[in-house]
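Participant: With the input below, show me the fold.
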Amino acid sequence: MRWQPYAIRITHYFLESSPRSAVHTTDPLPKAVPSSQFHAAMETTQERTTYEQERDKPLPSLNHGFLQAIITGELLRYREKYTPFSELTLQIDDLHVTPDLCVYPKMEMNFQEDVVRMTEPPLITVEILSPTQSQQDVMDRINDMLDAGVKSCWLVQPVTETITMFTGDEKPTTVSTGTLRDPVTDIEVDLADIFEEG
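Facilitator: I've put the predicted structure just below:
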């Protein structure tokens, strides 16, 4: 059973001293739940809600997280000219979005000073489609980012093992084999290296 905040109305208290800790509620429960498990479930659900609200997208799945790490490694090969970032929030005029990855021209990092939101558009953003995410929602985000000045947006689709590249007015390019070459940065990514584990 998946616990939802405020879905259960507690009328009494947790019987911590009882050999069989139970939750007294006005709603039927499938079985007794120890208070530690109940609170852990409540906190986990709240954390997920906060993550989704802040980033305006669902939690990353196993495949999503793996591909994000692999693509980051590929982008780091170009760090002499470009600086890649993961989960960096962009605040460009009215656009507030957190792409999975983005690439800026080479930046000098200062760990004594930090930036919470970037107000300049990156050269590239990368969005990895999650299983619970609507493709139309992702397309809307991509169009918004292009309108805000992002030069190139990549859409990674794990199920089809493809990457589609959007560059403004030009028609999108979908690559399923071989090498994807970004025309804005000349960054090249071999799809065999991205999807080899699949």
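
Participant: alpha carbons only for contacts and neighbour counts from here, please
Facilitator: OK.

Participant: quick one, what contacts the residue nearest to Gly149 when sequence neighbours are not counted?
Facilitator: Leaving aside its chain neighbours, Gly149 sits nearest to Pro121 (5.7 Å; criterion: Cα to Cα, 6 or more residues apart in numbering). Residues near Pro121 by Cα atoms under 8 Å, 6 or more residues apart in numbering: Leu90, Ile92, Ala148, Gly149, Val150.

Participant: One more, so I can put them side by side:
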Amino acid sequence: MTIASTQIKGLTLEEFLQQDYIDESPAYEYIDNQIIRKPMPKTHHSRIQLKLASLIESATLKGNKVMAFTELRCTFCDRSIVPDILVVETEKIPLDEDGELENNAIFFSPIWTIEILSPSQTPTRVIDNILFCLENGPQLGWLIDSQEKIIMVFQPEKPLKIYRQDETLPIIENIDLSITPNNIFSWLKIK
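Facilitator: Modelled structure (predicted):
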């Protein structure tokens, strides 16, 4: 089922989660009692998401205390969002009886949320999701803007900081990674 409107009112969070269409691509989110469809990614978004998620996953320290995912639904505190990239603590991930990841959404906040701004997105809505996550437990939030070639970094009890060019970006614990905006935006060039 495809919904034409990008905003639909009238469902509770529990009713929203029962809808078949919410995980169509692009996914739907439930924010402030509204159903909002994410925009379809373009090449910049898709390339950065693929490369960055892979890099984060390969940089996790031994013991796999954290794990990276892309486009995984997170439902918590009366909101259901789908960050572009998220990092969660492995101990919180539900497992089935065979010790494998449950094939489901998560019902807690990630410790690191990364959003990649698409041309059709307003920064306000994306920043609101990052701030909402930070209010509910995460250690770090990034908003990557490939048009402006900047990365906005959000951290609890610290002012917003914009990183440019060769400034080393902050990373959460348990990930051995040193990366700059220039590293990330270099992925947009064909070498």
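
Participant: one step back: mind putting the contacts of Pro121 of the first structure into a markdown table with distance to Arg48 of the first structure and secondary structure?
Facilitator: Shown next, in a markdown table, are those (distance: Cα to Cα, whole Å; DSSP: H, G, I helix; E, B strand; the rest coil):
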| residue | distance to Arg48 of the first structure | secondary structure |
| --- | --- | --- |
| Leu90 | 21 | strand |
| Ile92 | 25 | strand |
| Ala148 | 28 | coil |
| Gly149 | 30 | coil |
| Val150 | 28 | coil |
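
Participant: Please enumerate the strands of the first structure.
Facilitator: 10-14, 23-25, 82-86, 90-92, 95-97, 101-105, 124-128, 152-157, 162-166, 173-175, 179-181, 188-190 (DSSP state E).

Participant: still on that earlier bit, including distance to Pro158 of the first structure and neighbour count, could the contacts of Pro121 of the first structure go into a markdown table?
Facilitator: Output for the contacts of Pro121 of the first structure, formatted as a markdown table (distance: Cα to Cα, whole Å; neighbours: other Cα atoms under 10 Å):
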| residue | distance to Pro158 of the first structure | neighbour count |
| --- | --- | --- |
| Leu90 | 24 | 20 |
| Ile92 | 28 | 16 |
| Ala148 | 26 | 17 |
| Gly149 | 26 | 14 |
| Val150 | 23 | 22 |
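
Participant: biggest helix in the second structure by residues?
Facilitator: helix 43-58 (DSSP state H).

Participant: Onto which residues of the first structure does stretch 119-134 of the second structure map?
Facilitator: Against the first structure, the aligned range for stretch 119-134 of the second structure is residues 131-146 (TM-score structural alignment).

Participant: which parts of that stretch are buried?
Facilitator: Pro131, Val138, Arg141, Ile142, Asp144, Met145, Leu146 (16 or more other Cα atoms under 10 Å).

Participant: Ser152 of the first structure versus the fifth one, what's the distance?
Facilitator: From Asp144 of the first structure over to Ser152 of the first structure the distance is 12 Å, taken as Cα to Cα, to the nearest Å.

Participant: which residues sit in contact with the one residue sitting closest to the centre of the first structure?
Facilitator: Closest to where the C-alpha atoms of the first structure average out (Cα atoms, centre = their mean) is Asp100, at 4.8 Å. Counting by Cα under 8 Å, 6+ apart, Asp100 of the first structure touches Gln68, Ser86, Glu87, Leu88, Thr125, Val126, Glu127, Ile128.

Participant: In TSV, list those along with neighbour count and distance to Thr173 of the first structure.
Facilitator: Below are the contacts of Asp100 of the first structure laid out as TSV (neighbours: other Cα atoms under 10 Å; distance: Cα to Cα, whole Å):
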residue	neighbour count	distance to Thr173 of the first structure
Gln68	21	20
Ser86	16	23
Glu87	13	24
Leu88	19	25
Thr125	27	15
Val126	23	14
Glu127	23	15
Ile128	22	16
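
Participant: Now the two most distant members of the residues you listed.
Facilitator: Spanning the widest gap among the contacts of Asp100 of the first structure are Leu88 and Ile128, at 14.4 Å by Cα to Cα.

Participant: Tell me the counterpart of Ser35 of the first structure in the second structure.
Facilitator: By TM-score structural alignment, Ser35 of the first structure lines up with nothing at all.

Participant: Spatially, and excluding backbone neighbours, which residue is closest to Ser35 of the first structure.
Facilitator: Counting by Cα to Cα, 6+ apart, Phe14 is the residue found nearest to Ser35 of the first structure once chain neighbours are left out, at 6.2 Å.

Participant: Tell me the one of the buried residues of stretch 131-146 of the first structure nearest Glu161 of the first structure?
Facilitator: Pro131 (13.4 Å).

Participant: Provide a list of residues in contact with that closest one.
Facilitator: So Pro131 of the first structure contacts Ser61 (Cα under 8 Å, 6+ apart).

Participant: again, but for Ile106 of the second structure
Facilitator: Leu72, Arg73, Cys74, Thr75, Ile93, Pro94.
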